[in-house]
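Student: sequence-free structure coming up:
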């Protein structure tokens, strides 16, 4: 009887040790996928505004490593989204207002373009128009961020596999009378105009044009962002070689420009749900690196007081524009330790390429 009891007591220990041995992560797992999430205008205070509004909780807290990135552009202490996005995507400083080019307008290859040429699937999900500054930095090379139709044309010619956001007018109501969605359908793209249509796509290439220009602010647009991130991951992950996905929480920036902390917190929490979708996948996959950062901080936001039980806060802003302060960097998964310390926003590209094993 004693032997039976002893065996019964030892069984959970044996099973635990066996389970641990069979499911322990590799010591140096290969980075197959990278999900880069950019909170436009998200400084440390914007993050904490979301944390406070959510009564002391964010999915972002699951990040394993934290760093800081400097954001100045080639010609300004305070960057704009075009130069900031270009620095992250292409690894070079450029002038404010320029996309995917050096200050003397020489095109520079982006992280997404390197990934595509390496045989990986690529995608981006944004709440603004697909031709806006941050997403455009990954697929276009233009001297002025306002060249929306030119950016849309370059996106249509790119090797991207999934693109979900707004900006339908720049694809279908163009001054040159071209209908880029027709040409993308001819290349095998599913073209979706609603989230129901986006969700219905199970494989292949997807262009989701969910608004004429930008989408509505949260909560009016619903769960578009996290649901689109989950859909993009599902489609891109069918490429066994790997994928690259860029996600932007576009309107944290808008809340900062408006000096509206409720606007900021709502957008931050929506962005955090997209972060959760990425982290949930990465935890199960084991070969996915998740990076969360910002192109710049907007508003000079300060939380003067708050209450984690009620989610309320009192805030002030020093500007309606961008500031020059460094932005936080959060990382999870294989290679996450690479994104600690203080580094420049041009360092994202070489770090990611090295982890992929891509030689530029």
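Tutor: All right, it came through fine. Here the structure is a predicted model, which is why all the values come from computation and not from measurement. Numbers count the residues shown, from 1 in each chain.
Student: CA atoms for contacts and neighbours, from now on please.
Tutor: OK.
Student: just so I have it, where are all the helices in this structure?
Tutor: Ranges of helices within the chain are 2-23, 44-53, 81-90, 111-117, 133-139, 148-157, 169-172, 180-186, 195-200, 224-236, 252-257, 261-285, 348-356, based on DSSP state H.
Student: Of all those, which one is nearest residue 64?
Tutor: helix 261-285 (10.9 Å; C-alpha to C-alpha).
Student: Could you check the angle the closest one makes with helix 224-236?
Tutor: Helix 261-285 and helix 224-236 meet at an angle of 20 degrees, taking axes from the mean of the first three to the mean of the last three C-alpha atoms, to 10 degrees as the criterion.
Student: Nearest to residue 105, out of the helices of the chain?
Tutor: Short answer: helix 81-90, nearest of those by C-alpha to C-alpha, at 12.2 Å.
Student: One more to weigh against that first structure:
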């Protein structure tokens, strides 16, 4: 009983502290946004399915926040029948329920994937007793692997935070930012400058990162030129903007992070988590246009990961979601024009299973129906267990 009251208290505090950061949760969309009328498609490359080894040296873990099967198929339709994601021939499904709710939030969903445990909604890298649990990124660092995070939201938002921070409340953005300094992460790219610089404690954490030898950049054109060493790339005050304003930030950041990690890793290998954050936000807004834009952007980031993995031959790519958002149904479409018409029963998350796609050495481990915590365990076994 006391534990339940404690969790309710945490969630109440979370709702208050994160309101300004998470205004997208109450975003409205016009009826016309239920239909994506088509746009310019991009070419999709088919990559070879032959690899150098049975176990991966590197893992690139991509999370499409809010991405269910309908979101995937909306992107496939919009791109006139093709996605880079189709290179992933091993496919499964993940059950997403959290420790305290049939419908998870991104914090508990992210923590299940990063730590391999079920926890309460709102928890960042902690168990149901709010005790810190080591993440796969931290365990990779301990084994000498290079590590990185990329996100099209604030890098301190729930999903990326769950791979590097340990806080009882996902709304504790400044505390989450400070947790980055407790790690030896090689590169992180996303929004959230103000959580590092405009803080209640008056500190500018970017000064501390610079002292630790990190190159600190906020311009994506400068970020994409970095080839090695340590990099902090913060591209927005809080969250990055929609695709029309931010452009190809996510695919560019993905390619940049992978190049840095490859150059930094030596013989040890690397672990990277890359999030397409705003598929979720389109679901909250019940906007087919928003979902499709973000799904296509995420697929192009997947394309960068697959291109690296195909050339490298020792890299496993795993693509999944923390949960589905909006209960999206596709009620009309046209493969030739790319038109997609969606319908939505909720502006929140849903409880349905989400897809798991994989490519590379060890990909066959991710087939069938599995719990989200199993994804963590499978990645850890393949990458870190000798």
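Tutor: All right, it came through fine. Just so it is clear, the model here is predicted, and its values are computed rather than measured.
Student: Check the helices of structure 1 for me and report the most buried one.
Tutor: Comparing the helices of structure 1 by mean neighbour count (mean count of other C-alpha atoms under 10 Å), helix 81-90 ranks first with a mean of 31.
Student: And that one, how far out from the chain middle?
Tutor: 13 Å (C-alpha atoms, centre = their mean, to the nearest Å).
Student: by contact count, what packs against that helix?
Tutor: Packed against helix 81-90 of structure 1 by the contact rule (3 or more C-alpha pairs under 8 Å, 6 or more residues apart in numbering; DSSP states H and E) you find helix 111-117, helix 133-139, helix 348-356.
Student: Residue 65 of structure 1 is nearest to which of those helices?
Tutor: helix 348-356 (14.6 Å).
Student: distance from the closest one to structure 2 after superposition?
Tutor: In this overlay with structure 2, the average offset of helix 348-356 of structure 1 from its partner residues is 1.1 Å by mean C-alpha distance after the TM-score superposition for structure 1.
Student: Can you tell me what residue 267 of structure 1 aligns to in structure 2?
Tutor: Aligning on TM-score structural alignment places residue 267 of structure 1 opposite residue 294 in structure 2.
Student: would you turn the helices and strands packed on helix 81-90 of structure 1 into TSV with distance to residue 11 of structure 1?
Tutor: Below are those laid out as TSV (distance: least, C-alpha to C-alpha, whole Å):
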stretch	distance to residue 11 of structure 1
helix 111-117	47
helix 133-139	53
helix 348-356	40
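Student: so who does the residue nearest the centre of structure 2 touch?
Tutor: For structure 2, the residue nearest the mean C-alpha position is residue 275 (2.2 Å; C-alpha atoms, centre = their mean). Residues in contact with residue 275 of structure 2 (C-alpha atoms under 8 Å, 6 or more residues apart in numbering) are 62-65, 150-152, 159-160.
Student: Is it possible to get a markdown table of the residues you listed that adds distance to residue 127 of structure 2?
Tutor: Converted to a markdown table, the contacts of residue 275 of structure 2 look like this (distance: C-alpha to C-alpha, whole Å):
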| residue | distance to residue 127 of structure 2 |
| --- | --- |
| 62 | 23 |
| 63 | 21 |
| 64 | 23 |
| 65 | 21 |
| 150 | 24 |
| 151 | 24 |
| 152 | 26 |
| 159 | 16 |
| 160 | 17 |
